[in-house]
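Colleague: no letters, just coordinates:
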């Protein structure tokens, strides 16, 4: 199969590096080609260098991007895609699926999620943790292509579980992200610090709000099971910094609209409120606004010039 991965992000670079070691060739499409290679440092001690590839219509295109980047990225590369290209969405949160299905009515669409972890520093990417992946079709391709894609994804995202209904694991991942991401971003702490008892009330209240809206969406979760899941993720990723923490730290847009914001939008449709989600959402948006406004100030503009 001709497979392409879009972007220079940490997770995408990690997937391509691991694929090369497994002799599964992947192309990398960088939205803005850079002269420097990406170096990926794997936990097993291997180092892999990655280069930009010329765009040739792929059988499978994987988009390991931020959720807010998906729509524009697909629009930009649409001329390079054929109706037979399978599009695989790999990001935190929910909210891109319906737009992608509508914008590409002839293409098969695959939804992925993973807890694999990697950190990027300049042109270096460091694998920071192994993890479980989940996959499921939003729109299936013909049988032969479906089998080929499923085999490839099972290799590059191993261990990977396939789901007839991918929305259930996506909602469970959303529960974890709606807790860990905003709390670590606002307080600028690593994941492990959320185990402190000072965060327990907020974590429990966020999970109660999640259970309330997920039940209205016919996605039923046990509150105590979610508590245990979040505690496990915090423990296993104790030294890691969440993606939203890193976005706030580096003054980048966050995925808050596709995580807590997504829950708030669903709650609005059902006529209910989620007070703590709303509070955290507002705080993150204010932080984004502060540094975006600062970057546009006359003083900063003068410095850049």
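Modeller: Received it, and whenever you're ready, just let me know what you need. None of these values were measured; they are calculated from a predicted model. Numbers count the residues shown, from 1 in each chain.
Colleague: from here on, just use CA atoms for contacts and neighbour counts.
Modeller: Fine.
Colleague: so who does the most centrally placed residue in the chain touch?
Modeller: When CA atoms, centre = their mean is applied to the chain, the residue found nearest the centroid is residue 91 (2.4 Å). For residue 91, the contacting residues are 63, 64, 65, 66, 67, 112, 113, by CA atoms under 8 Å, 6 or more residues apart in numbering.
Colleague: hmm, 7 Å instead?
Modeller: Residue 91 makes contact with 64, 65, 66, 67, 113 under the criterion CA atoms under 7 Å, 6 or more residues apart in numbering.
Colleague: one more to weigh against that first structure:
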């Protein structure tokens, strides 16, 4: 199959490279100039697995403006706040035959995709797959080959031939997909999962295992999950796991499957990038308000993450100012 991977960050590179290795034609499309420059300079992206076996994988890379292909499926792996701009810049090569597929974190992206693709051409899912972008053109696949799993569902909840073809290619790429016919329940179950792990690990800058081994981790997670499940019940969303199953998944993922992993929200925070908390905990709180339910814990954590972002931004300004002052003093002395 022919794929266009919209976004060549950590997850975009992982999905795209594994689909390429499974025999598919993949072109990566990105807008982050340092990433574009490094990949073109290297002739591809460097790939490691658990910090080992770093090697160069040749890939095809374009910008939205330079790409004029006609892929069967466009796979979107951007940050939520970047998607609208990506879609606008890529619109010139969209057509009615193509399918859009995404496993992006958070919620808010489906409505944006619907502005460009018909409902029966949209497939979305969730990924329990840990990946780290070390820097431009340098990605680390966490876990042994075949580690992780994912869910996928059609927006119409009616799988068609293209859905099954995509499923087969993802299976060949060892992504271990599960096909469901519960679209919003599938997506929201992962949003709730991320609302616990991503936010708490980011707030305290800890790996998932440290959270999972904390004696009060169950109590912290249970409070967030109960609020989210209460809201989904009010909205008529049938989640794909029970509250107890979600708690068990949190326990297994933090303590056993990925104890050394830092979630993507943490990676954004430490690199001074905006986090997606408004599309995760903030989305849950917004949905609650639509049903006169105040998700007080989710609201509190959303505001705390923004406070941490604000604090880091002020620290960065202070560092930059001190650096500029030192450079100015050095220049004055030289003169």
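Modeller: Sure thing, it's come through. Note that the structure is a prediction, hence the values are computed from the model and not measured.
Colleague: now the contacts of residue 91 of the first structure: which count as buried?
Modeller: 64, 65, 66, 67, 113 (16 or more other CA atoms under 10 Å).
Colleague: follow-up on the earlier one: so of the contacts of residue 91 of the first structure, which ones are in strands?
Modeller: Counting by DSSP state E, those place residue 113 in strands.
Colleague: any figure for the gap between residue 296 of the first structure and residue 284 of the first structure?
Modeller: From residue 296 of the first structure across to residue 284 of the first structure, the span is 19 Å (CA to CA, to the nearest Å).
Colleague: the two: which is more packed in?
Modeller: The residue with more neighbours, out of residue 296 of the first structure and residue 284, is residue 284; 23 against 11, by other CA atoms under 10 Å.
Colleague: corresponding residue for that one in the second structure?
Modeller: Taking TM-score structural alignment, residue 284 of the first structure has residue 305 as its aligned residue in the second structure.
Colleague: and residue 204 of the first structure, by the same measure?
Modeller: Aligned partner of residue 204 of the first structure by TM-score structural alignment: residue 222.
Colleague: how many residues are close by its match?
Modeller: 16.
Colleague: what of residue 329 of the second structure?
Modeller: Residues near residue 329 of the second structure, counting by other CA under 10 Å: 12.
Colleague: residue 114 of the first structure matches what in the second structure?
Modeller: Match for residue 114 of the first structure (TM-score structural alignment): residue 127.
Colleague: corresponding residue for the residue nearest to the centre of the first structure in the second structure?
Modeller: So residue 91 of the first structure corresponds to residue 104, using TM-score structural alignment.
Colleague: name the SS class of its match, please.
Modeller: coil (DSSP: H, G, I helix; E, B strand; the rest coil).
Colleague: still on that earlier bit, could you dump the buried ones among the contacts of residue 91 of the first structure into JSON lines and include distance to residue 123 of the first structure?
Modeller: Supplementary listing: those in JSON lines, determined by distance: CA to CA, whole Å:
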{"residue": "64", "distance to residue 123 of the first structure": "17"}
{"residue": "65", "distance to residue 123 of the first structure": "17"}
{"residue": "66", "distance to residue 123 of the first structure": "18"}
{"residue": "67", "distance to residue 123 of the first structure": "22"}
{"residue": "113", "distance to residue 123 of the first structure": "24"}
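Colleague: which one of those sits closest to residue 146 of the first structure?
Modeller: residue 113 (17.9 Å; CA to CA).
Colleague: ok, that closest one to residue 120 of the first structure distance?
Modeller: For residue 113 of the first structure relative to residue 120 of the first structure (CA to CA), the value is 19 Å.
Colleague: next: residue 222 of the first structure.
Modeller: Applying CA to CA, the value for residue 222 of the first structure to residue 120 of the first structure is 35 Å.
Colleague: these two: who's more crowded?
Modeller: The neighbour count for residue 222 of the first structure versus residue 120, taken as other CA under 10 Å, is higher for residue 120 (17 against 10).
Colleague: grab the nearest non-local neighbour of that one.
Modeller: residue 10 (5.4 Å; CA to CA, 6 or more residues apart in numbering).
Colleague: and the strands in the stretch 1-150 of the second structure?
Modeller: 2-6, 25-29, 45-49, 52-57, 60-62, 73-76, 99-102, 122-128, 131-135, 138-141, 149-154 (DSSP state E, counting those that start in this stretch).
Colleague: can you redo those as TSV with distance to residue 191 of the second structure?
Modeller: TSV is the format used below for those (distance: least, CA to CA, whole Å):
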stretch	distance to residue 191 of the second structure
strand 2-6	21
strand 25-29	26
strand 45-49	26
strand 52-57	30
strand 60-62	30
strand 73-76	17
strand 99-102	14
strand 122-128	9
strand 131-135	18
strand 138-141	22
strand 149-154	13
